[in-house]
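Undergrad: For reference, the sequence and a predicted model appear below.
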Amino acid sequence: MKLTKNRKAVLAKVEPGKVHKVDEAAALLKEITFTKFDASVDIDVRLGVDPRKANQMVRGVVTLPHGTGKTVRVLVLCTPDKEAEAQAAGADFVGLEEYVEKIKGGWTDVDVIICTPNVMAKVGALGRILGPRGLMPNPKTGTVTMEVGKAVEEVKAGKIDFKVDKFGIVHTSIGKVSFDAKQIEENAKEFLHTILKLKPAAAKGTYVKSIYLSTTMSPGLQIDPKSVD
């Protein structure tokens, strides 16, 4: 495999096996990303938990101080009395029956679905379609609520929900490479502090085993968990 000029530049700056502080990694990421598009900044945290056990499940929500940099498309499924509130808050799609039918037909062209508790029976019937795509509204993540306006505003401002996968890894995007290094650092720290607070009592041994920060096309940079404070 022939190394491109950009790839050589990346390899010259990335020291194999080096563990970075969060602020160092945030700055270095910007130097080693050469994509023509605004790449996502991703974080991967490997946890010392067994996600198959309910008492070791790690799941939560976090509002990133600088948002995700993504345009989040929000669908609100609600009764007519809540439609104006959802629209005023900036929801991209608002309604009920027509969107239930569209989803049954395979339409899932949104990033987050918020619904009111009184329509949950209709939304529950869409579980087979929405569940695998991570779109199912859930009271634990604040996406089943009567306060639809507030929920839409929070999601648009950079609130994300996450959960550990079957391999014990939490993976999410925390910004864009166009963010400045300080914004990437602050978003990463906010996310990591949230994970630390969610340590299950049943988890034994080392809780945070490794942390990597990367962009869509860059190598991963290992983070020192002690630099998260």
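TA: Received, thanks. Residues are numbered from 1 along each chain as shown.

Undergrad: CA atoms for contacts and neighbours, from now on please.
TA: Will do.

Undergrad: can you tell me which helix in the protein is longest?
TA: Determined from DSSP state H, the single longest helix within the chain is helix 181-197.

Undergrad: Mind giving me the packing neighbours of that helix?
TA: Helices and strands touching helix 181-197, by 3 or more C-alpha pairs under 8 Å, 6 or more residues apart in numbering; DSSP states H and E, are helix 22-31, strand 59-63, strand 169-176.

Undergrad: Once you drop chain neighbours, what's closest to residue 30?
TA: Ranked by C-alpha to C-alpha, 6 or more residues apart in numbering and with sequence neighbours excluded, the top spatial neighbour of residue 30 is residue 177, at 6.1 Å.

Undergrad: The chain: strands as residue ranges?
TA: For the chain, the strands defined by DSSP state E occupy 19-20, 40-47, 59-63, 74-77, 93-95, 112-115, 159-163, 169-176, 208-215, 221-223.

Undergrad: got the contact list for residue 56?
TA: 49, 50, 200, 201, 202, 203 (C-alpha atoms under 8 Å, 6 or more residues apart in numbering).

Undergrad: Let's check: the centremost residue of the chain is which one?
TA: residue 172 (4.1 Å; C-alpha atoms, centre = their mean).

Undergrad: So that one versus residue 131, what's the distance?
TA: Residue 172 is 18 Å from residue 131, where distance means C-alpha to C-alpha, to the nearest Å.

Undergrad: Residue 178 and residue 36 touch, don't they?
TA: No. Here residue 178 lies out of contact with residue 36, judged by C-alpha atoms under 8 Å, at a distance of 11.2 Å.

Undergrad: what about the two, which has more around it?
TA: Higher neighbour count among residue 178 and residue 36: residue 178, with 15 against 6, using other C-alpha atoms under 10 Å.

Undergrad: Second structure follows, compare the two:
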Amino acid sequence: MKRGKKYQEAAKNIDRTVQYETPEAIKLVKTAATAKFDETIEAHIRTGCDGRHAEQQIRGAVVLPHGTGKTVRVLVFAKGAKLDEAQAAGADFVGGEELIPKIQNDGWLDFDVVVATPDMMGVVGRLGRVLGPKGLMPNPKAGTVTMDVTKAIEDIKAGKIEYRLDKTNIIHVPIGKASFSEEQLADNFQTLMDAIVKAKPSSLKGTYLKSISIASTMGPGVKVNTTQFA
């Protein structure tokens, strides 16, 4: 894959054989983020888990202290008083059964996170084929199936992110924007890693954190020393 000049220039400053300590890694990633837009900084964590086994699945959520820098649009499935509560808490869209055809047939997906009260999961379950592959299905572990819709919405708007293993047992999550200070990115990254270390499956044998790298949207990846999280 041919890379642009800016990418190649940025890559010259990064030694691919070195696992950097967090502050140095963040500094390098910020320096390498030279695009004309405010690039997202993402962490990519390769685990020793085998997601095919239910007990080694990792899934959860954490509120980043400085948010993600992204405006998150929240859709809430609820009924009765919970609809009004969701609206008052700042949900972007609220509704019930009437939203099913809009999402299923019209392909409406103008939202980033879906929250549902437990009594609406029968309805939301019908959207599994649409929401599931996009990682939008509400889940109790992520705090998106709850009666406390106010707290769920506030947490999401404040910078709550969900982490989960992909098919190759890697976790990909945003930790902020290139415009964030090094301290803000380091705080967010540490908060994420604390949560992931805590989520280590008890049945896992061998190395849990195989490799960690952070990168901006258009920039090269920087390896992070995994031993500091052991």
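TA: Done, it's in. Source: prediction; values computed, not measured.

Undergrad: Superposing both, give me the TM-score.
TA: The TM-score (TM-score structural alignment, normalised by the length of structure 1) is 0.94; 228 aligned residues with a C-alpha RMSD of 1.6 Å.

Undergrad: circling back to that earlier point, just the buried residues of the contacts of residue 56 of structure 1.
TA: Among those, those classed as buried by 16 or more other C-alpha atoms under 10 Å are 49, 50.

Undergrad: which one in structure 2 is furthest away from the centre?
TA: Most peripheral residue of structure 2 (C-alpha atoms, centre = their mean): residue 80, 30.3 Å.

Undergrad: Look up how far residue 96 of structure 2 lies from that one.
TA: 10 Å.

Undergrad: Quick check: residue 216 of structure 1 touching residue 40?
TA: Yes. Residue 216 of structure 1 is within contact range of residue 40, at 5.6 Å (criterion: C-alpha under 8 Å).

Undergrad: Looking at those two, which one has more neighbours?
TA: Legend: neighbour count by other C-alpha under 10 Å for residue 216 of structure 1 and residue 40, higher for residue 40 (21 against 17).

Undergrad: can I get the helices and strands packed on helix 181-197 of structure 1 in a markdown table with distance to residue 158 of structure 1?
TA: Below are those laid out as a markdown table (distance: least, C-alpha to C-alpha, whole Å):
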| stretch | distance to residue 158 of structure 1 |
| --- | --- |
| helix 22-31 | 19 |
| strand 59-63 | 5 |
| strand 169-176 | 9 |
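
Undergrad: what's the nearest residue to residue 58 of structure 2 if we skip its chain neighbours?
TA: In space, and not counting its chain neighbours, residue 58 of structure 2 is closest to residue 164: 5.5 Å by C-alpha to C-alpha, 6+ apart.

Undergrad: which ones are touching that neighbour?
TA: With contacts defined as C-alpha under 8 Å, 6+ apart, the neighbours of residue 164 of structure 2 are 57, 58, 59, 60, 171, 172.

Undergrad: what's the longest helix of structure 1 in contact with?
TA: 22-23, 26-27, 30, 41, 43, 58, 60, 62, 64-67, 174-176, 208, 228-229.

Undergrad: mean distance, it to its aligned residues in structure 2?
TA: Compared with structure 2 after the fit, helix 181-197 of structure 1 shows a mean deviation of 0.8 Å (mean C-alpha distance after the TM-score superposition for structure 1).

Undergrad: starting at the chain centroid, how far to that helix?
TA: How far helix 181-197 of structure 1 lies from its chain's middle: 12 Å, per C-alpha atoms, centre = their mean, to the nearest Å.

Undergrad: Now do that helix and strand 59-63, the angle between them.
TA: Per axes from the mean of the first three to the mean of the last three C-alpha atoms, to 10 degrees, the angle that helix 181-197 of structure 1 makes with strand 59-63 is 150 degrees.

Undergrad: how many neighbours does the closest residue to residue 188 of structure 2 other than its chain neighbours have?
TA: Spatial nearest neighbour of residue 188 of structure 2, excluding adjacent residues (C-alpha to C-alpha, 6+ apart): residue 64 at 5.2 Å. Using other C-alpha under 10 Å, residue 64 of structure 2 has 24 neighbouring residues.

Undergrad: Ok, residue 5 of structure 1 next?
TA: Burial of residue 5 of structure 1 is recorded as 8 neighbouring residues (other C-alpha under 10 Å).

Undergrad: Please produce a ChimeraX select command covering the buried subset of the contacts of residue 164 of structure 2.
TA: This is the ChimeraX syntax for the buried subset of these, where burial follows 16+ other C-alpha under 10 Å:
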select :57,58,60,171,172
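
Undergrad: From residue 102 of structure 2, how far out is residue 148 of structure 2?
TA: 25 Å.

Undergrad: In terms of neighbours, single out the busier of the two.
TA: residue 148 (15 against 12).

Undergrad: What does that one correspond to in structure 1?
TA: Residue 148 of structure 2 maps onto residue 147 in structure 1 when the alignment is built from TM-score structural alignment.

Undergrad: quick one: contacts for its match?
TA: Contacts of residue 147 of structure 1 by C-alpha under 8 Å, 6+ apart are residue 116.

Undergrad: wait, what's in contact with residue 48 of structure 2?
TA: 169, 204, 206, 207, 208, 209, 210 are the contacts of residue 48 of structure 2 under C-alpha under 8 Å, 6+ apart.
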